[in-house]
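# Make a model of this:
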Amino acid sequence: MRATTGPQQMAEVLAAALAAGINHIETAPAYGPAEAFLGQALSQWRGSEPLVITSKLLPGIALEEGKAQLRGILQRLGLERLDNLAIHGLNRPEHLDWALRGAGAELLRWALAEGLVGQVGFSSHGELPLIETALASGRFSFCSLHLHWFDQTRIPLAQAALREGMGVLAISPADKGGRLYAPPEQLRADCAPFEPLELAYRFLLDAGISSLTLGAAQASDLDLAKRLTAEEGRWLEPSHRQALDRAWQAGQSRLSASACQQCRACLPCPNAVPIPELLRLRNLDLGHGMGAFAQERYNLIGRAGHWWESVNASACSGCGDCLPRCPHNLPIPELLAETHERLAAAPRRRLWG
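Now for the predicted structure:
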């Protein structure tokens, strides 16, 4: 999704990926010209090892439009068959209904019956109950979820999916996982002698996550992947575990008694404030020096459609409904007000709408 400057850039990224031992390439029509550039790069590839290619379709489209879009994907990629077709952003209940009972269900059945795709799955930025329902539906063979070192909420769902034989892909552990390719100095010091991104990758691989998306824009973005794939599964040595624990404890120490432990007992909020997610951004800002990332994410709230939260901390009325439910006795309304004051700023545009 990031190698979109031209075909040469994509060809260089693909070559570096193959040299790193990567064999799964994911793209989507929504990623601008990336899919067409990938098709051009694939047409020049002369390797003998098979590649696994995934592309995605946005939910909510009519059956005939979906058929036309899938044919367009295959044409751009120069393929007769797509290994994996994912619903791109199964984020709301109506998206799941479309995929299980509506035109989406017909589209997926048609694509499988025609032999145009090998298996179907979904990516989701949605709420935990929605993802759990999708995983339990029996419709999908794989899923792509936000699984991050600094956001471990969905990891139990991912591990349950793996136990059922599903494929699991972590969405953007480098970027959405905290802009870890450009970490703040405080976090780098806490993680020393390792880089934060390496620890984040190792953490997810050790948790059993079967694929990580790397979002490479240039060949050098895959240097770390090349080094890790050579290790053949030795993801967390004692020194890595010590560094992960040291970084986590440093954050907890800075936050002191105000750290939100992400138990979600505060929910539901009468004003639909996503309390745990907002306080997670506060944790990153104050605990790990990740203020730039926290501010970027906070200011996307209400501006990214169904891809992200729609209500920020200013919607807290101070009703106190959450207070007796918090097992850590956090002053949640006060913390939300502080979070808004610290993080609210001029918005930044998402890379993809």
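# Every contact and neighbour count from this point should use C-alpha atoms.
OK.
# Helices along the stretch 1-150 of the chain, start to end?
7-19, 34-43, 63-77, 93-100, 103-113, 128-136 (DSSP state H, counting those that start in this stretch).
# Out of those, which is closest to Gly215?
Comparison of the helices of the stretch 1-150 of the chain against Gly215 by Cα to Cα identifies helix 7-19 as nearest, at 9.9 Å.
# quick check: angle from the closest one to helix 34-43?
60 degrees (axes from the mean of the first three to the mean of the last three Cα atoms, to 10 degrees).
# In helix 7-19, which residues are buried?
Using 16 or more other Cα atoms under 10 Å as the test for burial, helix 7-19 gives Pro7, Gln9, Met10, Ala11, Glu12, Val13, Leu14, Ala15, Ala16, Ala17, Leu18.
# Need those residues in JSON lines (columns: distance to Glu296).
Output for the buried residues of helix 7-19, formatted as JSON lines (distance: Cα to Cα, whole Å):
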{"residue": "Pro7", "distance to Glu296": "30"}
{"residue": "Gln9", "distance to Glu296": "27"}
{"residue": "Met10", "distance to Glu296": "27"}
{"residue": "Ala11", "distance to Glu296": "31"}
{"residue": "Glu12", "distance to Glu296": "30"}
{"residue": "Val13", "distance to Glu296": "27"}
{"residue": "Leu14", "distance to Glu296": "29"}
{"residue": "Ala15", "distance to Glu296": "32"}
{"residue": "Ala16", "distance to Glu296": "30"}
{"residue": "Ala17", "distance to Glu296": "29"}
{"residue": "Leu18", "distance to Glu296": "32"}
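# one more to line up against the first:
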Amino acid sequence: MQYNLLDRSNEENIAYAKSKGLGVVIMGPVGGGRLGAPSEKIQGLLKNKPASTAEMALRFVLANENVDIALSGMGDLKMLDENFEVASRTGHLTEEELAHIKKMMEENKKHAQLYCTGCNYCKPCPQGIDIPYLFEIMNRHRVYELTEHAKSAYKEVINGWSWIKSADASKCVECGACEEKCPQKLPIIQQLKDTHATLKPQS
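The predicted structure is shown next:
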């Protein structure tokens, strides 16, 4: 199952599977690479700050007593060494540390929803902009301080990579159709401008 600091939606399912005697294998413990990028905010969730955001992410997943295996992708020997070191430890997090992390991540999630809940009512955009997706990328920077990853993800949008189904935020013509449909009455046009200005590659 998918499970990581940014996506805890399967937590109850994991516990249920374990209660039925099943082994639990976690995919995406580092959030598909998102948590591989540096973030002082996420590393700062522990008093004894971990060496990297990836370490924080892996320790969080392995601290769940219902998890048997975490499948963490690695691209070089340094990542292998780091994952081996983290996975070899006993007592990844105390109950107090785990509770604190979950509380802070819930607060961050609520903060992110102030910018966009991902309800998709704003879609489709006449210009082909996937507004919730771009705002999710922006929140990786704005809420979780995963700025390096956010900029990399937005660059993929600008470059029009085949698996990205969105135009970049600069393609907005300010027609206002999205704002009329938004139940939160968000200033979507301005937020799209902010997203592009903040995440676009610097010339």
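# Need the TM-score between these chains.
In this superposition the chains share a TM-score of 0.68, using TM-score structural alignment, normalised by the length of the second structure; 188 aligned residues with a Cα RMSD of 3.9 Å.
# Let me know the closest of the buried residues of helix 7-19 of the first structure to Cys143 of the first structure.
Nearest to Cys143 of the first structure among the buried residues of helix 7-19 of the first structure, with distances taken as Cα to Cα, is Ala17, at 21.6 Å.
# Mind checking the helices of the stretch 1-150 of the first structure for the one nearest to Leu228 of the first structure?
Of all the helices of the stretch 1-150 of the first structure, helix 7-19 comes closest under Cα to Cα, at 12.4 Å.
# which helices and strands does that closest one pack with?
helix 34-43 (3 or more Cα pairs under 8 Å, 6 or more residues apart in numbering; DSSP states H and E).
# Off-centre distance for the helix it packs on?
Taking the mean of its C-alpha atoms, helix 34-43 of the first structure sits 23 Å from the chain's own mean (Cα atoms, centre = their mean, to the nearest Å).
# so it aligns onto which residues of the second structure?
On the second structure, no counterpart of helix 34-43 of the first structure exists by TM-score structural alignment.
# Please name every helix or strand in contact with that helix.
helix 7-19, helix 63-77.
# Go through it and flag the buried ones.
Of all the residues in helix 34-43 of the first structure, those buried under the rule 16+ other Cα under 10 Å are Ala34, Glu35, Ala36, Phe37, Leu38, Gly39, Gln40, Ala41, Leu42.
# which one among the buried residues of helix 7-19 of the first structure gets closest to Phe293 of the first structure?
Distances from Phe293 of the first structure to these, taken by Cα to Cα, are shortest for Val13, at 25.4 Å.
# Provide a list of residues in contact with that closest one.
Contacts for Val13 of the first structure (Cα atoms under 8 Å, 6 or more residues apart in numbering) come out as Ala3, Ala216, Ala217, Gln218, Ala219.
# Tell me the most packed of the residues you listed, by neighbour count.
Greatest neighbour count in the contacts of Val13 of the first structure, by other Cα atoms under 10 Å, goes to Ala3: 25 neighbours.
# Can you find the partner of that residue in the second structure?
That one, Ala3 of the first structure, aligns with nothing by TM-score structural alignment.
# Do a quick rundown of the helices in the second structure.
For the second structure, the helices defined by DSSP state H cover 11-19, 40-43, 53-62, 77-87, 95-115, 131-142, 147-158, 177-181, 188-199.
# Leu267 of the first structure: which of the helices and strands packed on helix 34-43 of the first structure is closest?
helix 63-77 (36.8 Å).
# quick one: the closest one to helix 103-113, angle?
Using the same axes, to 10 degrees: helix 63-77 of the first structure against helix 103-113 is 50 degrees.
# Could you identify which of the helices of the second structure is most buried?
helix 53-62 (a mean of 23; mean count of other Cα atoms under 10 Å).
# so what does it touch, helix or strand wise?
Checking 3+ Cα pairs under 8 Å, 6+ apart, helix 53-62 of the second structure ends up next to helix 40-43, strand 69-71, helix 77-87.
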